[in-house]
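Novice: The following comprises the amino acid sequence and a computationally predicted model.
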Amino acid sequence: MLSIGEFSKICEVSTKTLRYYDEVGLIHPDEINPESGYRYYSIRQLKKMLLINRLKSYHFSLEEIKAILELEEDQSEEKLCSVLNRKRREIQEKLNAYERTLKQMSKDILNLEKGISVMSYLDNIEVQLVETQPMNILYMRQMMRSDDYAAGYGKYFGRLYEKIATEKLTLLGTPMTIYHSPEYNPAGNDTEFAIWVEETVKGTRDLPGGLCAKSVVKGSYSELTSVYAKLREWVEHEGYELVKSPYEVYVTDPNQATVPEDMVTEVYFPVKKK
């Protein structure tokens, strides 16, 4: 048996952390002296503690690690492989995001060294005044947290495409998202996922056409915030006002774009003259 201090030293985990792991049910001492309260761990628990350390290094939460440790032994290897693959994808997505951030930061530094404002890119965003036609849209409307947007796009558009296939509807346009919330709320935003179809069936509604301020984004969705700001500025400057919820039309399927720079998104602000 190993004292808590010996176990702590071998595994490079503080005794305070080991006591916390015991409290949350991650790993319990093999034996506790009823008189002294001293905690002892068995040699076989070293392997479990090392696995916990490794999973922590993979950025699993303690709750996730606990669930992994509770897997049935006959299925644990297969399920662990699946869990690791999912976590690897998550980490890769974060790495890609950091790479894009570094790339943008490098461009900003280069511009500043040339005496060019960091925000000068806003001047290159073009805005058009267009007349849109009415559309019959198949839709699903959900309250979406900001962290759920990426997964939500695939989930809800997938359901819409499934309905289109099942009911043999005629597809007339690419997916679009309409944002109905009057303000941004990380806890939940009123979001409508829609696709333009020909047939009027249960689950469709009319999206009126009309005058819109329009801008086209070529690149990552992270650029959309800047486009929204530019559109809002243009609307105010040109003497218009918003009359309906803004929406985005995804000209390029993000699943088909090999790099973010290939994605094309149209942003529409329905407006009228003041």
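Specialist: Done, it's in.
Novice: use CA for all of it now, contacts and neighbours both
Specialist: OK.
Novice: and the closest residue to Tyr40 other than its chain neighbours, how many neighbours?
Specialist: Residue nearest to Tyr40 in three dimensions, not counting chain neighbours: Ser3, with 4.6 Å by Cα to Cα, 6 or more residues apart in numbering. When counting by other Cα atoms under 10 Å, one arrives at 16 neighbours for Ser3.
Novice: another structure for you, compare them:
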Amino acid sequence: MYTIGEFSKIGKVTTKMLRHYDKIGLIKPNYVNPENQYRFYGKSQIKDILTINKLKRFGFSLEEIKKVIENEKDRNEEELNKLIKKRIEEIKIEIKLNSSILFELKEIERKIMKGDDIMSIKRSFNISICQLEEFNILSIRDRIAVNEIGDLINKLFEKVYKNGLNPTGNVMTMYYDEDFDHDMTDLEVCVSVDREFKSEELSTKTFKGGLHVYTTFIGPYEEIGEAYAALMDWIKQNDYRIIGAPFDKYVKGPETKCNSSEYVTEVYFPIMKK
């Protein structure tokens, strides 16, 4: 048997973290002294702590690690394979993202070497007005960090296909906050679908359409503020006002395996004359 301090050295993890693992049921001590509450771990648990460390290095969350270990012990190969495949797909997306970041950094490096202004804004935008028609959408609204939008979109499509619906348009993200908060944003991801649907847990709703001003932005999402600024300036200059949540429509993105500089996003603001 090993004390918690000894097991901490073996597993290269703090005693505080071992207590947390115990609390969430990830790895519990083999024995707890009822008199002084000292924790003791067995030799067979060395494999478990080393497995946890490996899965953490692979980027699994503690909740996912718990599922992996439980499925491995239960010989549930199907569920275990699903978890592994899911992480493989996530890593592929991360690789694409990092490749895109590397490309952008090299472009910045090239500009620096040429003496160019790396912060200059050079894009120009064609701005148009359109009357959007009503259509059925399935959506999920949540308050999340902006970098979690992809996870919310995946959850949305799980619901679409689980309920036998077919997407009929591009994914859109609507933003409801007056003040933008990158780490906690009130947003709604939605996609048009081929029919109305209603169940106890979710149902389609109508996107009401109406008068919108829009433009097309080409480039990485973190620079899309240029398009927002251009639209806001146009709205002010042409005596309109914003009457609802703006939204982004993703025309071309990471799923196409292109560089982020080639992403195509349409940005819409619902408007009316003052």
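Specialist: Arrived safely. All figures in this text were calculated on a predicted structure; none of them were measured in a lab.
Novice: before we move on, the earlier item: just checking, the residue nearest to Tyr40 of structure 1 touches Gly37?
Specialist: No. If you go by Cα atoms under 8 Å, Ser3 of structure 1 and Gly37 don't touch, sitting 11.4 Å apart.
Novice: State the distance from Cys190 of structure 2 to Val68 of structure 2.
Specialist: Separation of Cys190 of structure 2 from Val68 of structure 2 (Cα to Cα, to the nearest Å): 31 Å.
Novice: ignore the last one, Thr15 of structure 2
Specialist: To Val68 of structure 2, Thr15 of structure 2 is 23 Å away according to Cα to Cα.
Novice: residues in contact with Tyr156 of structure 1?
Specialist: Contact analysis of Tyr156 of structure 1 by Cα atoms under 8 Å, 6 or more residues apart in numbering lists 140, 193.
Novice: Specify the local secondary structure of it.
Specialist: helix (DSSP: H, G, I helix; E, B strand; the rest coil).
Novice: which SS state does Glu266 of structure 2 fall under?
Specialist: Following three-state DSSP, Glu266 of structure 2 is assigned to strand.
Novice: So for Thr15 and Val68 of structure 2, which sits in the more crowded spot?
Specialist: A count of neighbours by other Cα under 10 Å puts Val68 above the other of Thr15 of structure 2 and Val68, at 24 against 16.
Novice: Looks to me like the more buried one is in a helix.
Specialist: Yes. Under three-state DSSP, Val68 of structure 2 sits within a helix.
Novice: residues contacting it?
Specialist: Counting by Cα under 8 Å, 6+ apart, Val68 of structure 2 touches 80, 83.
Novice: Try it again at 6 Å.
Specialist: Shown in contact with Val68 of structure 2 (Cα atoms under 6 Å, 6 or more residues apart in numbering): Leu80.
Novice: Please apply the same query to Asn166 of structure 2.
Specialist: Here Asn166 of structure 2 is in contact with 193-194 (Cα under 6 Å, 6+ apart).
Novice: Apply 7 Å and report the result again.
Specialist: Neighbouring residues of Asn166 of structure 2 by Cα atoms under 7 Å, 6 or more residues apart in numbering: 160, 193-194.
Novice: Equivalent analysis for Ile129 of structure 2, please.
Specialist: With Cα under 7 Å, 6+ apart, Ile129 of structure 2 has these contacts: 212-214.
Novice: From Asp206 of structure 1, how far out is Gly152 of structure 1?
Specialist: Distance of Gly152 of structure 1 to Asp206 of structure 1, given as Cα to Cα: 23 Å.
Novice: now swap in Ala229 of structure 1 and tell me
Specialist: 27 Å.
Novice: what does Val251 of structure 1 give?
Specialist: Plainly put, Val251 of structure 1 is 20 Å away from Asp206 of structure 1 if you go by Cα to Cα.
Novice: Those two - which one has more neighbours?
Specialist: Legend: neighbour count by other Cα under 10 Å for Val251 of structure 1 and Asp206, higher for Val251 (17 against 12).
Novice: I'd say the more buried one and Gly173 touch.
Specialist: No. Contact criterion Cα atoms under 7 Å: Val251 of structure 1 and Gly173 do not qualify, at 8.7 Å.
Novice: Now do the SS call for Val217 of structure 1.
Specialist: Under three-state DSSP, Val217 of structure 1 comes out as strand.
Novice: so who does it touch?
Specialist: Counting by Cα under 7 Å, 6+ apart, Val217 of structure 1 makes contact with 264-266.
Novice: can you tell me which residue in structure 2 aligns to it?
Specialist: Matched to structure 2 by TM-score structural alignment, Val217 of structure 1 sits across from Phe217.
Novice: all strands of structure 1, in order?
Specialist: Assigned by DSSP state E, the strands in structure 1 fall at 2-3, 31-32, 39-41, 128-132, 135-144, 176-179, 189-196, 204-207, 210-218, 240-242, 247-250, 264-273.
Novice: Rebuild those strands as CSV, extending it with distance to Cys81 of structure 1.
Specialist: What follows is the strands of structure 1, written out as CSV (distance: least, Cα to Cα, whole Å):
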stretch, distance to Cys81 of structure 1
strand 2-3, 31
strand 31-32, 32
strand 39-41, 28
strand 128-132, 49
strand 135-144, 30
strand 176-179, 35
strand 189-196, 33
strand 204-207, 41
strand 210-218, 37
strand 240-242, 50
strand 247-250, 34
strand 264-273, 35
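Novice: Nearest to Ala257 of structure 1, out of those?
Specialist: For those, the distance to Ala257 of structure 1 is smallest for strand 264-273, at 9.3 Å, taking Cα to Cα.
Novice: Tell me the mean distance between the closest one and structure 2 once they are aligned.
Specialist: By mean Cα distance after the TM-score superposition for structure 1, the fitted strand 264-273 of structure 1 averages 3.8 Å away from its aligned residues in structure 2.
Novice: Leaving aside the residues adjacent along the chain, what's closest to the equivalent of Thr191 of structure 1 over in structure 2?
Specialist: The alignment partner of Thr191 of structure 1 in structure 2, by TM-score structural alignment, is Glu188. Nearest non-adjacent residue to Glu188 of structure 2, counting by Cα to Cα, 6+ apart: Arg141, 4.0 Å away.
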